[in-house]
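> sequence below, structure please.
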Amino acid sequence: MTFATKADIFTYADFNLQALCRKASTLRQGVTCTCDPGQRPSTGSFNWAIFVTFEDKVRWVFRSPRSRASRALEMDMKLLASEAATLRYLRSQSDIPVPEVFDYCASSNNETGVPFILMSEAPGWPLSKVWKSTSSPQPSLDSIHKAKILSQLGSITWKLSQLRFDKMGSLIEENGTFSVNECLSRGHMLHERYSLEISRGPFTSEAEFYDSLISALFEHAETLQLSHHCFIAPVPSHDDYPCDTQYKAAVDLWSDFVTIGGKIDTADNRLDFIVVSDALRDIMKKLLPPTTNPETFPLCHPDLSVNNIYIDDDYNITCIIDWAFASSVPESMLLTIPGLPQYRDEISPELHAPFINGFIAAIPGSPEDEPVHKYRKLIERSGVFWKLSRLLNLDSIDEYNLFATVWQCAYGPERNLSQYFLQQQRSAHYIRLYDEVQQEDQPLSKIEKDEKEYFRDDEFRKTIAKKLTLVSEWKYRYTDNVPRRLRQDMFVTSAKLWKWIQRFIEDWESSN
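Modelled structure (predicted):
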């Protein structure tokens, strides 16, 4: 007996391949189109993509959302339609290099059988091939070529700053007309935030926009999974360790610590993020800077990572792809120096100047004009908004230090963050809220079972994690019933702590 095997091209979805080729051929006035069923689709977190090839060697990209639960699928349909509209708007209103959209359908009710975007192939090759992360053993792109790329990104950011709308939200297209609809930004949609009952705009003021993201963070902390986000225990950063061995050991110690008591999705951790959310409402009243035009808002790419920037052999940017989650935003959010290699990675300080200079050079007129000075000051002071965006979106491994920077910018050294947190943790409001949120914690039996499976009788590691939990006063922070506290400051883990524990373990093992 023989069994038919599904072709690789259908790995992520069953669709009508013949209908796709007919559609593509029709869009090119009958030029013959083929599609290799043996190709395995490229895939990311949200979409899969294949190539169709014409007889004259031109290639197009056919991209479709990956299968999801029904409500998430509704989110994907909105994102697809908005991305197609954004690309068409950019092609018609600017010279920013983006793919050309030839056709799209935001539902499966079409001849291919799946929602799709059919667009041109990005020329060149992705920047990720040469811009290596610090943890990669391969050589990184030299500083001269990095500066050249940052200068071009500065110029592109200037062009985006001139594409302005009277509201903040994501683009839709109806009968060739573009308009701003609800906001589909990463902070409003990712990590299952699409399910939250929050305001999604469109917004008419920066205060409304940021208040909506703060609400999303608050509701996320209260009801959704927090994944790896533990406020007082940031995930170790590779940059803080001289070698992979020490870094991996630090991550193991961090994982041991958060496993004890199932720390991440407990009321203790949730309340920390809720305190942060409430504090941000007051901070934003102090933090919002003046804008060049308070009545309109610029379009922003949500993810200028090295995967989405294409270049040629001379390191000229040839295409910017992946405009899902794009929206018009506060000017303070656009005018930030991008993070590379990924949008959540803070770029090295020596690359700030090329970006700023590229932005300023793109502004028409004299460098001495008042608008030029105003833009330069806004960009130079934009670092705090880059950190704020990462914090609000939970796009980080270190929310504590992001929040500490934002706090410092708003209040300066006069107001101590550690003491503020201790005061909030002992306040009647948060103790009462803690008791409510705690009702949704996992039962102790489930937590103990998870601990047993995780440590697998490694009592030494388990003992260290328990001792560290005791020192942190993890279970006694949101209460006023403890007669004596050991700590008079806020416990936060750091690279210094993990390195000290590693040295202790090495000394212990060498003496036994």
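
> use CA for all of it now, contacts and neighbours both
OK.

> how about the strands in the stretch 51-200 of the chain?
59-65, 101-105, 116-120, 125-126, 164-165, 170-174, 177-181 (DSSP state E, counting those that start in this stretch).

> repeat that for the chain.
Ranges of strands in the chain, per DSSP state E, are 33-34, 42-43, 47-54, 59-65, 101-105, 116-120, 125-126, 164-165, 170-174, 177-181, 297-300, 309-311, 317-320, 327-328.

> how near is Tyr12 to Cys21?
For Tyr12, the distance to Cys21 equals 18 Å [CA to CA, to the nearest Å].

> likewise for Ala221?
Taking CA to CA, one finds Ala221 at 46 Å from Cys21.

> this one as well, want them side by side:
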Amino acid sequence: MTSQQVVLREARLNWKTNIDSECLPSPIDWKALEEYAISFKRKRSNYDGEITCNVSAEYNMGGLHVVRRLDFQDGTTWVARLQLQKATPESLERLLNEVHTIQVIRERSRIPVPELFTYEASDDNAVGVAFMIMEFVPADTAMDSFGGWPVHRGKIPAPFRRKFYTGMAKIQVELASVRFPKIGSIIKLSNGEYSVGPIPRIGGPFDSAADFFEAWAKCAKFPYSESTIRARTPSNLVDRILISIRDFPSQLAKFAKHHSFQEGPFPIIHTDLYTSNILVDSMCCIQSVIDWENTIVAPWEMVEFIKDLSIVPPVMDGPLYNETESDRELLAERKRYIEVIQTWERVRQLDSKLSTVLDHWNTQSLAHAIWLYLEGRIGFYTDVFKSFELE
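From the prediction side, this is the model:
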């Protein structure tokens, strides 16, 4: 057994250990998963001898997936990432998009991404759900590291913050360097080439940013009802906010018709560059980026900072906005982040499109407002367009 294999087996991660206590929405046949992994490993290694595999007692769980290790008798460790819900046409499309995205990122960038060994895109298999089997990276998410949420509330501890942000800036530069002539989801063609297909619920592919935003506006739905919004909003502001939320999609469509957007080729964006999707070691060095399920090729105007450095546009809070010392520190950190990106763009001999879009306040306000709208953050959404009128 090699030293690396020993590390894999002895890695102590912040995972749970009592999966029987979980109420899984879809039954999973764990024994069938072991047998599937054995069969695939035998085929992959062209080995006819005995192979045993055990699903680890440890597991990790998110909103849509459960993850468990697959430990083989030769010291090899893989990881299985299984969907919690029964497959639907949309979930099938998203899984295939993730598969193809992982493959193109590994081929065309320096971003550390786990190797994908095999997958089942539907639940029509012995395991009972759709799943992937991937390389196991012996590292916790940044969210779960350093004591986890109870200790740091999802924030990188101050001693490691500069190192983490530098690493993430380099990853964003690498990500933005993988570009396509159209906007949409990544697909792999039968000839092995990569192209762009439709985005679930939105459509496409799109030739321009304007076409994308108009399509987005037709599909966008704020997730909360009027009664919920009224219950959470000061009575003197709620009527204005309700109108602003209602009108945001239509105003975005109108804005798209006259605004001068950046032309393609367009970058790939990971829609959730949050600490829960970044694996780090004990010194907060980035080991891998995970969860590429909702990744798309997007307009440059949809590119924003990593979630740790995102700021709710002050105009969205209107009269409720009050700048704090924390806000000022975050703005200073964003400035340093852009400087790292500019340096890495020069090192990689790339253009400055990424740093330019991150350094444009109004564009960042619009980009973040679009993501916040889908998440249901209450605010004066249509006010983000007023800043563009002053340019």
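
> and the TM-score between them?
Scored against TM-score structural alignment, normalised by the length of the second structure, the superposed chains reach a TM-score of 0.75; 347 aligned residues with a CA RMSD of 3.7 Å.

> Lys129 is in contact with Ile309 of the first structure, correct?
No: using CA atoms under 8 Å, Ile309 of the first structure is not in contact with Lys129, being 10.6 Å away.

> quick one on the thing from earlier: reformat the strands of the stretch 51-200 of the first structure as TSV; add mean neighbour count.
Listed next are the strands of the stretch 51-200 of the first structure as TSV, based on neighbours: other CA atoms under 10 Å:
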stretch	mean neighbour count
strand 59-65	22
strand 101-105	17
strand 116-120	22
strand 125-126	20
strand 164-165	18
strand 170-174	20
strand 177-181	15
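
> make TSV from those and add distance to Ile50 of the first structure to it.
Output for the strands of the stretch 51-200 of the first structure, formatted as TSV (distance: least, CA to CA, whole Å):
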stretch	distance to Ile50 of the first structure
strand 59-65	5
strand 101-105	15
strand 116-120	10
strand 125-126	16
strand 164-165	33
strand 170-174	25
strand 177-181	28
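
> Thr336 of the first structure is nearest to which of those?
The closest of these to Thr336 of the first structure is strand 164-165. By CA to CA, the value is 16.7 Å.

> in the second structure, what residues pair with the closest one?
Mapped onto the second structure using TM-score structural alignment, strand 164-165 of the first structure spans residues 179-180.

> so Ile156 of the second structure sits against Ala142, correct?
Yes: applying CA under 8 Å as the test, Ile156 of the second structure and Ala142 come out as touching, 7.2 Å apart.

> what about the two, which has more around it?
Ala142 (27 against 21; other CA atoms under 10 Å).

> ok, the most centrally placed residue in the second structure to Ile286 of the second structure distance?
Nearest residue to the geometric centre of the second structure (CA atoms, centre = their mean): Asp272, 2.9 Å. To Ile286 of the second structure, Asp272 of the second structure is 16 Å away according to CA to CA.

> same question for Ser227 of the second structure.
Distance from Ser227 of the second structure to Ile286 of the second structure, by CA to CA: 43 Å.

> swap in His100 of the second structure?
22 Å.

> next one: Gly148 of the second structure
Counting by CA to CA, the gap from Gly148 of the second structure to Ile286 of the second structure is 16 Å.

> those two: which is more packed in?
Ile286 (22 against 17).

> what residue of the first structure matches up with the more buried one?
Aligned partner of Ile286 of the second structure by TM-score structural alignment: Ile317.

> ok, its match touching Gly154?
No: using CA under 8 Å, Ile317 of the first structure is not in contact with Gly154, being 11.6 Å away.

> give me the contacts around the longest helix seen in the first structure.
Secondary structure assigned by DSSP state H gives helix 70-93 as the longest helix of the first structure. With contacts defined as CA atoms under 8 Å, 6 or more residues apart in numbering, helix 70-93 of the first structure is touched by 46, 65, 67, 96-101, 104-107, 115-117, 163, 170-173, 178, 184, 189, 192, 194-195, 322-326.

> ok, stretch 67-81 of the second structure next?
By CA under 8 Å, 6+ apart, stretch 67-81 of the second structure touches 1-2, 5-6, 8-9, 34, 37, 51-61, 65-66, 82, 131-136.

> any quick ChimeraX command for the buried ones out of those?
To isolate the buried members of those in ChimeraX, using 16 or more other CA atoms under 10 Å:
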select :8,9,34,37,53,54,55,58,59,60,61,65,66,82,131,132,133,134,135,136
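
> mean deviation of stretch 143-159 of the first structure from the second structure?
Aligned to the second structure and superposed, stretch 143-159 of the first structure gives a mean residue distance of 1.8 Å (mean CA distance after the TM-score superposition for the first structure).

> now do the buried residues in that stretch.
146-159.

> and the helices in the stretch 201-350 of the first structure, which stretches?
For the stretch 201-350 of the first structure, the helices defined by DSSP state H, counting those that start in this stretch cover 206-223, 244-259, 267-287, 331-334.
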